[in-house]
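J.: Fold the following.
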Amino acid sequence: MPEFIDDSTFGTYFETFERTAWRLETRRGYASDRQSVHWARWKAGEDVSRDPTSAWRENIQRQTAAGKKIERIRLVDDPPTEGQLFLLARAPSNEAVGEDMRNMWRADAEHLGLPALDFWLFDDHRALVLHFDEADEYLGAELVEEPTRIAELGQLRDAAWPHAIRRRDFAAQVASSV
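T.: Have a look, this model is predicted:
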């Protein structure tokens, strides 16, 4: 079992990075989403794309206003899972504060050889690999600073990013297929 960071320090990685924070999300759903008030509102048919500000979005806005990049790719199954549809619906809130949200069909990710690994990569010298159990419950984040492993994560980013589709365009593809 990997050694996890103290979760109380998780947010500091998003305050102290210098240039880029990049995320790959590969899970079909997250227990924390299903347990949120936003999920219940979305399930009730409410628009959850423009929720009120949060500490997360306030920080993202500060970081992007300072010229830093925050980018994310979410893998999506065909057809999308309920959790993936929820995340597509929520993404405009993050985009509104400067996060570059993209998606990729899981089959395309598999063709590229992307592993089922959720992680954040910061400035090409530090990463947080997120661990989950079979029920999609978050177990913890493993800090990675070993140069060879960081280089591997950077190669995954470099392979995936050119093939990722902007969230708005991807959402249109999903809507036309449903």
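
J.: Please make it C-alpha for all contacts and neighbour counts, starting now.
T.: OK.

J.: Could you pull up the residues touching E95?
T.: For E95, the contact set (Cα atoms under 8 Å, 6 or more residues apart in numbering) comprises M101.

J.: What distance do you get for the residue in the chain sticking out farthest from the centre to L139?
T.: In the chain, the greatest distance from the average C-alpha position (Cα atoms, centre = their mean) is reached by A44, at 24.1 Å. Distance, A44 to L139, by Cα to Cα, to the nearest Å: 29 Å.

J.: Repeat that for L112.
T.: Applying Cα to Cα to L112 and L139 gives a distance of 27 Å.

J.: quick one, what contacts the residue farthest from the centre of the chain?
T.: Taking Cα under 8 Å, 6+ apart, one finds nothing in contact with A44.

J.: and if you look at the one 3 residues further on?
T.: Contacts of D47 were listed using Cα under 8 Å, 6+ apart, and they are R41, A89.

J.: and if you look at Q173?
T.: Q173 neighbours (Cα under 8 Å, 6+ apart): none.

J.: Please apply the same query to Y13.
T.: F122.

J.: Go ahead and list the helix or strand containing it.
T.: Taking DSSP states H and E as the definition, Y13 sits inside helix 13-16.

J.: Now do the helices in the protein.
T.: 13-16, 31-34, 37-43, 55-65, 82-95, 106-112, 147-160, 167-177 (DSSP state H).

J.: Which of the ones you listed sits closest to F122?
T.: Ranking the helices of the chain by proximity to F122 (Cα to Cα) places helix 13-16 first, at 7.9 Å.

J.: Which residue is the nearest non-sequential neighbour of E137?
T.: Nearest residue to E137, sequence neighbours excluded (Cα to Cα, 6 or more residues apart in numbering): A31, at 5.2 Å.

J.: Could you also give me the structure for this second sequence? I'd like to compare it with the first:
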Amino acid sequence: MGTPLTNERFENLLTAAANSAVHLESRDAYMADASFTRWQETGVVAKDANDEWWISTVGKAVERGVRVRRARIVSEPLSSYSRWLWACTPSVNLAAGEVVRWLPRHRTAGLVIPPADFWVFDSSVLVWNHFTGDGEWASNEVTRDPALAELCSSAFESVWERAVDHQEYRPV
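T.: From the prediction side, this is the model:
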């Protein structure tokens, strides 16, 4: 199924992007990490080294003119993990220059959405993100298949049109 999308591999893909990078997240929980656990215990959002790397890496792409957008499909009421993501978004994603929107799952009726999370770079490079049932990373697949990249780009845009900007979205 592929090798992990390491920071280095992701950075290479983002560096090669000239115009856009879009990311669709559709799970209510992913692998737990120390930052999430700390937030559960204290309610405090604390950035770690990976967050700083993200802000720097994505920030450089945005500075060169790459539009980085992330859409999150979420069940309401939000899971603890999704609440944590919402709390972290200003200090990590928005700080990096991403534009983030949220789409409540009940508003997805009629949309055709791939069953796995993905990234699409410049509407031509597609990265599938596969997770286990409990949210742990399983694998990634990178493809340059134009039909699949277009399918996912179109799915992303349909979600994006319905989704609510992070600044306006209030967790339920």
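
J.: Quantify their similarity with the TM-score.
T.: TM-score of the superposed chains, computed with TM-score structural alignment, normalised by the length of the second structure, equals 0.89; 167 aligned residues with a Cα RMSD of 1.7 Å.

J.: quick one on the thing from earlier: now check the residue farthest from the centre of the first structure against the second structure: what is it aligned to?
T.: Counting by TM-score structural alignment, A44 of the first structure corresponds to E41 in the second structure.

J.: Look up how far G59 of the second structure lies from its match.
T.: Using Cα to Cα, we find E41 of the second structure at a distance of 30 Å from G59 of the second structure.

J.: Isn't D100 of the first structure up against R72?
T.: Yes - between D100 of the first structure and R72 there is a contact under Cα atoms under 8 Å: 6.3 Å.

J.: Just want to know which of these two has more residues nearby.
T.: Each of D100 of the first structure and R72 has its neighbours counted (other Cα atoms under 10 Å); R72 has more, 22 against 18.

J.: which residue lines up with that one in the second structure?
T.: In the second structure, R72 of the first structure lands on R70 (TM-score structural alignment).

J.: Ok, D108 of the first structure next?
T.: Alignment note: D108 of the first structure maps to R107 in the second structure; criterion TM-score structural alignment.

J.: Look at the closest residue to its match other than its chain neighbours and say how many residues are nearby.
T.: Excluding its sequence neighbours, the residue lying closest to R107 of the second structure (Cα to Cα, 6+ apart) is R162, at 7.6 Å. Neighbour count for R162 of the second structure, taken as other Cα under 10 Å: 15.

J.: same check, this time on N103 of the first structure
T.: 24.

J.: and it, what does it touch?
T.: I73, R74, L75, V76, A164, I165, R166, R167, F170.

J.: same thing but 6 Å
T.: N103 of the first structure is in contact with I73, R74, L75, A164, I165, R167, counting by Cα atoms under 6 Å, 6 or more residues apart in numbering.

J.: The first one touches R102, doesn't it?
T.: Yes - look at I73 of the first structure against R102 with Cα atoms under 6 Å: they come within range, at 4.7 Å.

J.: What is the neighbour count of the nearest residue to L153 of the first structure once chain neighbours are set aside?
T.: Leaving out its chain neighbours, the residue that sits closest to L153 of the first structure by Cα to Cα, 6+ apart is L121, at 7.3 Å. L121 of the first structure has 23 neighbours, counted by other Cα under 10 Å.

J.: Give the equivalent position in the second structure for L121 of the first structure.
T.: In the second structure, L121 of the first structure lands on V120 (TM-score structural alignment).

J.: Verify the stated contact: its match with V22.
T.: Yes - V120 of the second structure is within contact range of V22, at 5.3 Å (criterion: Cα under 6 Å).

J.: Please report how far S124 of the second structure lies from L13 of the second structure.
T.: 11 Å.

J.: on that earlier part again, roughly how far does the match of A44 of the first structure sit from A96 of the second structure?
T.: Relative to A96 of the second structure, and taking Cα to Cα, E41 of the second structure is found at 26 Å.

J.: ditto for E150 of the second structure
T.: E150 of the second structure is 26 Å from A96 of the second structure, by Cα to Cα.

J.: Looking at the two, which has the bigger crowd around it?
T.: Legend: neighbour count by other Cα under 10 Å for E150 of the second structure and A96, higher for A96 (24 against 16).

J.: My guess is that one contacts T57. True?
T.: No - with contact defined as Cα under 6 Å, A96 of the second structure does not reach T57; the gap is 7.9 Å.
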